[in-house]
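Peer 1: Next one to model:
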Amino acid sequence: MRSLFLALSLAILGVAPAAAQVVVPAADDGLPDDFHGKVQYFGNHSGEVRATVPGTPRRTDTKCPKREGGCPELIGGSFQAELEFDGDIVRGQYRGTGGMRPSTLIGRRSGANCRLFDTTDGSVWSGRCDREAFIGSVRSVPNAPEQIELVFETVGVNTVDFYQRERDLELVRAYDRLGGIVFGDGAGEARLDAILELQSYFVDPGKAYRSGTLRNVERQSEKKNSPIYSVYGEYTRRDGANAWARAQFEYDRFVCIETSIEPGYCRTIDPTPPEIEPTDDIFASLGLPVTAQGS
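Peer 2: Reported below is the predicted structural model:
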């Protein structure tokens, strides 16, 4: 998946600088209104900077014959941004090449549309912001010593859902605690409790197993001492309802578990815990160029 993101990200650098008028496409895969997480983007930017106050430091060594510094400087290059969403509140940071200074952003979003303010110079960033893209334009506030007009276009290369990530971390910790019992050796009767604990992460929380309530455990098989057998037990769910479970074993290897929550369906559990992807240094991990803070 990341190789696909990388291909898309690098391809966008080959796109000619966008025109001054930005057309923001409709989002097909927007973020939920209550999304709590972050999206990292990679793409390009182009535009111009004009110093309106004499003595304002210039971004490049370009000489301007006007003493008042009214000559526009063209800027453009690669662009990296990270936006963190907390419902409609958006905070972010960005950096780029070709005359773009790194800074941070803060503002709000309505659906897939963001209106953000640069914390360094107050310039207004507006456009589309969702898991697929961050596309829009930047304009300075009136009377700013530097007047900026630029457009940017990026694709989302990584999305981190903080809630889902925390759920995945909890599941990994459960595998560490219970996996050796669930997928190990030994009589199934002594493992049903651990199996129910791990299975709870895959069902509605209210219907999950309430720890310590397992009772009336018995081994069941068509033939006495058969290596293919099931272990039946009754328990109480977290919502207070009574329930039953039946785990299937073959030669003491756990196969699947059926419960009264899903009667007739024997759920298998992957013996491998989910992979937790890194949340930081995504650009480095993708092999994308890292922009120095002073660029």
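Peer 1: only C-alpha atoms for contact and neighbour calcs from this point on.
Peer 2: Will do.
Peer 1: Strands of the stretch 51-200 of the chain, start to end?
Peer 2: Residue ranges of the strands in the stretch 51-200 of the chain, as given by DSSP state E, counting those that start in this stretch, are 72-86, 89-96, 103-110, 113-118, 124-129, 133-139, 146-161.
Peer 1: relative to strand 72-86, how tilted is the last one?
Peer 2: Which is strand 146-161. Going by axes from the mean of the first three to the mean of the last three CA atoms, to 10 degrees, strand 146-161 is angled at 30 degrees with respect to strand 72-86.
Peer 1: For strand 146-161, name the packing helices and strands.
Peer 2: helix 2-12, strand 36-51, strand 72-86, strand 133-139 (3 or more CA pairs under 8 Å, 6 or more residues apart in numbering; DSSP states H and E).
Peer 1: Just tell me which of the strands of the stretch 51-200 of the chain ends up closest to D193.
Peer 2: strand 146-161 (30.6 Å; CA to CA).
Peer 1: The stretch 101-250 of the chain: helices as residue ranges?
Peer 2: Remark: helices assigned in the stretch 101-250 of the chain by DSSP state H, counting those that start in this stretch are 162-182, 192-199.
Peer 1: picking up where we left off before, dump the helices and strands packed on strand 146-161 to a markdown table, plus distance to I195.
Peer 2: Below are the helices and strands packed on strand 146-161 laid out as a markdown table (distance: least, CA to CA, whole Å):
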| stretch | distance to I195 |
| --- | --- |
| helix 2-12 | 33 |
| strand 36-51 | 31 |
| strand 72-86 | 35 |
| strand 133-139 | 41 |
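Peer 1: Out of these, the one nearest I228 is which?
Peer 2: Among the helices and strands packed on strand 146-161, the nearest to I228 by CA to CA is helix 2-12 (42.2 Å).
Peer 1: buried stuff in that closest one?
Peer 2: 5-6, 8-10, 12 (16 or more other CA atoms under 10 Å).
Peer 1: what's the farthest-apart pair in the residues you listed?
Peer 2: By the measure CA to CA, F5 and I12 form the most distant pair in these, at 10.8 Å.
Peer 1: any residues in contact with both of these two?
Peer 2: Common contact partners of F5 and I12 (CA atoms under 8 Å, 6 or more residues apart in numbering): none.
Peer 1: and for comparison, fold this next one:
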Amino acid sequence: MVRSGLIALLALLMFPLAAAAQTPDDGKLDPDFEGQVAYFGNYTGKTTVLASRDQRFQPQNCPYRDHRCYEQTVGGGVKVVLTFDGVHVTGFYISVDGFIGPNGLSSGTLVGRRTEAGCELFEADGTLWRASACDKREFLGQIISVNGTPKQSDVKFGTVGMYIRDTGRISKLIEEAERREGRIEWLRSRLGWGTPEERFRAAVELDSYSRYFRGIDPQRLSSPTQVPGRNNKRKDGKPWDIEATYERWNGGTGAVRGVILNGEVQCVQWEGRECEGIHPPIEFRPPTLDDDKGWLSRSTAPIAGPAPAPAK
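Peer 2: You can find the predicted model right below:
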């Protein structure tokens, strides 16, 4: 039984891997994805600022339209962390080394939503980050300034996904583990009361958690009936057999039997097995948030590590 339980658990754990092998990952995020993705890449472009109109200072000679001066080429590395909650997106960016220029990217927050084409995210001053790709693999697009702001940017950015945390999936597995444990405890309490049929039904479902991680679906378990036979009379002090059928996950039908003595379930027998007592359920430890190694933090880590020790 232990061996069959381990096989069932391995089958459950390997199912997503098998499905992934059959269906290539296109890098897209599910529409209801909840989690974070950290990106790293670079940006490059030009910025201009308005000339000073303060009368205390000599007017600037501006060769650009609308009195825009100080056109500068900017560029460098950038780290972006986006948090997805369905279509809603929040996040932040931090420039990482490189030639940022006086008017290049520094750091800021982003708020917006996913679109059919990618993402549209805004900074507090109205600057738009229009991304043509906004998924697991990459976050790339253009930074466009809103009209009227002193600083105008025409910058393109391109980053690749470096770390992903699917908090929605983790939360669902934790909730499933809690529901599973609650169901198991409830079934244990049902073993001591009710009719023999009700006790047997609880015993079958409880023991199924030692064979299948999620147990058998109680809606797919038939009503238990007494096994017919001359020497199978329901009398105190004498054992009698009981049985039920259930639908397997693959669509087949299975049968399970048990022995009742004085109204209590003595053992449970699955196909091809001996009639045995109820086994402990397969252990399940829900996942926890793993170490992101600084990717999701508001720092340049892990890109910018400690400075190397000076040579002796």
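Peer 1: Could you get me the TM-score between them?
Peer 2: Scored against TM-score structural alignment, normalised by the length of the first structure, the superposed chains reach a TM-score of 0.53; 218 aligned residues with a CA RMSD of 5.1 Å.
Peer 1: Make JSON lines out of the strands of the stretch 51-200 of the first structure and add distance to D34 of the first structure and mean neighbour count.
Peer 2: Listed next are these as JSON lines, based on distance: least, CA to CA, whole Å; neighbours: other CA atoms under 10 Å:
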{"stretch": "strand 72-86", "distance to D34 of the first structure": "7", "mean neighbour count": "20"}
{"stretch": "strand 89-96", "distance to D34 of the first structure": "10", "mean neighbour count": "20"}
{"stretch": "strand 103-110", "distance to D34 of the first structure": "11", "mean neighbour count": "18"}
{"stretch": "strand 113-118", "distance to D34 of the first structure": "15", "mean neighbour count": "21"}
{"stretch": "strand 124-129", "distance to D34 of the first structure": "15", "mean neighbour count": "23"}
{"stretch": "strand 133-139", "distance to D34 of the first structure": "18", "mean neighbour count": "23"}
{"stretch": "strand 146-161", "distance to D34 of the first structure": "11", "mean neighbour count": "22"}
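Peer 1: I'd like to know which of the ones you listed is closest to H45 of the first structure.
Peer 2: Comparing these by CA to CA, strand 146-161 comes nearest, at 4.2 Å.
Peer 1: so where in the second structure does the closest one end up aligned?
Peer 2: Using TM-score structural alignment, the residues of the second structure aligned to strand 146-161 of the first structure are 151-166.
Peer 1: Need the contact partners of the matching stretch.
Peer 2: Under the criterion CA under 8 Å, 6+ apart, residues 33-50, 78, 103, 135-146, 292, 295 lie in contact with stretch 151-166 of the second structure.
Peer 1: my guess is S140 of the first structure contacts S126, does it?
Peer 2: No: between S140 of the first structure and S126 there is no contact under CA atoms under 8 Å: 11.5 Å.
Peer 1: hang on, the earlier thing: need the strands of the stretch 51-200 of the first structure in CSV (columns: distance to P289 of the first structure).
Peer 2: As requested, the strands of the stretch 51-200 of the first structure are exported to CSV (distance: least, CA to CA, whole Å):
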stretch, distance to P289 of the first structure
strand 72-86, 9
strand 89-96, 10
strand 103-110, 18
strand 113-118, 23
strand 124-129, 22
strand 133-139, 19
strand 146-161, 14
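Peer 1: do you know which of those strands lies nearest L171 of the first structure?
Peer 2: Of the strands of the stretch 51-200 of the first structure, nearest to L171 of the first structure by CA to CA is strand 146-161, at 15.2 Å.
Peer 1: mean deviation (superposed) between that closest one and the second structure, please.
Peer 2: Compared with the second structure after the fit, strand 146-161 of the first structure shows a mean deviation of 1.6 Å (mean CA distance after the TM-score superposition for the first structure).
Peer 1: gap between stretch 83-98 of the second structure and the chain center?
Peer 2: 17 Å (CA atoms, centre = their mean, to the nearest Å).
Peer 1: List the buried residues for stretch 253-260 of the first structure?
Peer 2: Under the neighbour-count criterion of 16+ other CA under 10 Å, stretch 253-260 of the first structure has 253-259 buried.
Peer 1: quick one: which of those residues is nearest G111 of the first structure?
Peer 2: The nearest one, if we look at these relative to G111 of the first structure and count by CA to CA, is T259, at 40.1 Å.
Peer 1: Which position in the second structure pairs with the closest one?
Peer 2: Matched to the second structure by TM-score structural alignment, T259 of the first structure sits unpaired.
Peer 1: Number of residues surrounding the closest residue to T259 of the first structure other than its chain neighbours?
Peer 2: Leaving aside its chain neighbours, T259 of the first structure sits nearest to A245 (4.2 Å; criterion: CA to CA, 6 or more residues apart in numbering). Using other CA atoms under 10 Å, the number of residues around A245 of the first structure comes to 24.
Peer 1: A245 of the first structure and S230 touch, don't they?
Peer 2: No: judged on CA under 8 Å, A245 of the first structure makes no contact with S230 at a distance of 9.9 Å.
Peer 1: Look up how far T47 of the second structure lies from the closest residue in space to S223 of the second structure that isn't next to it in sequence.
Peer 2: Leaving out its chain neighbours, the residue that sits closest to S223 of the second structure by CA to CA, 6+ apart is A244, at 6.3 Å. For A244 of the second structure, the distance to T47 of the second structure (CA to CA, to the nearest Å) stands at 75 Å.
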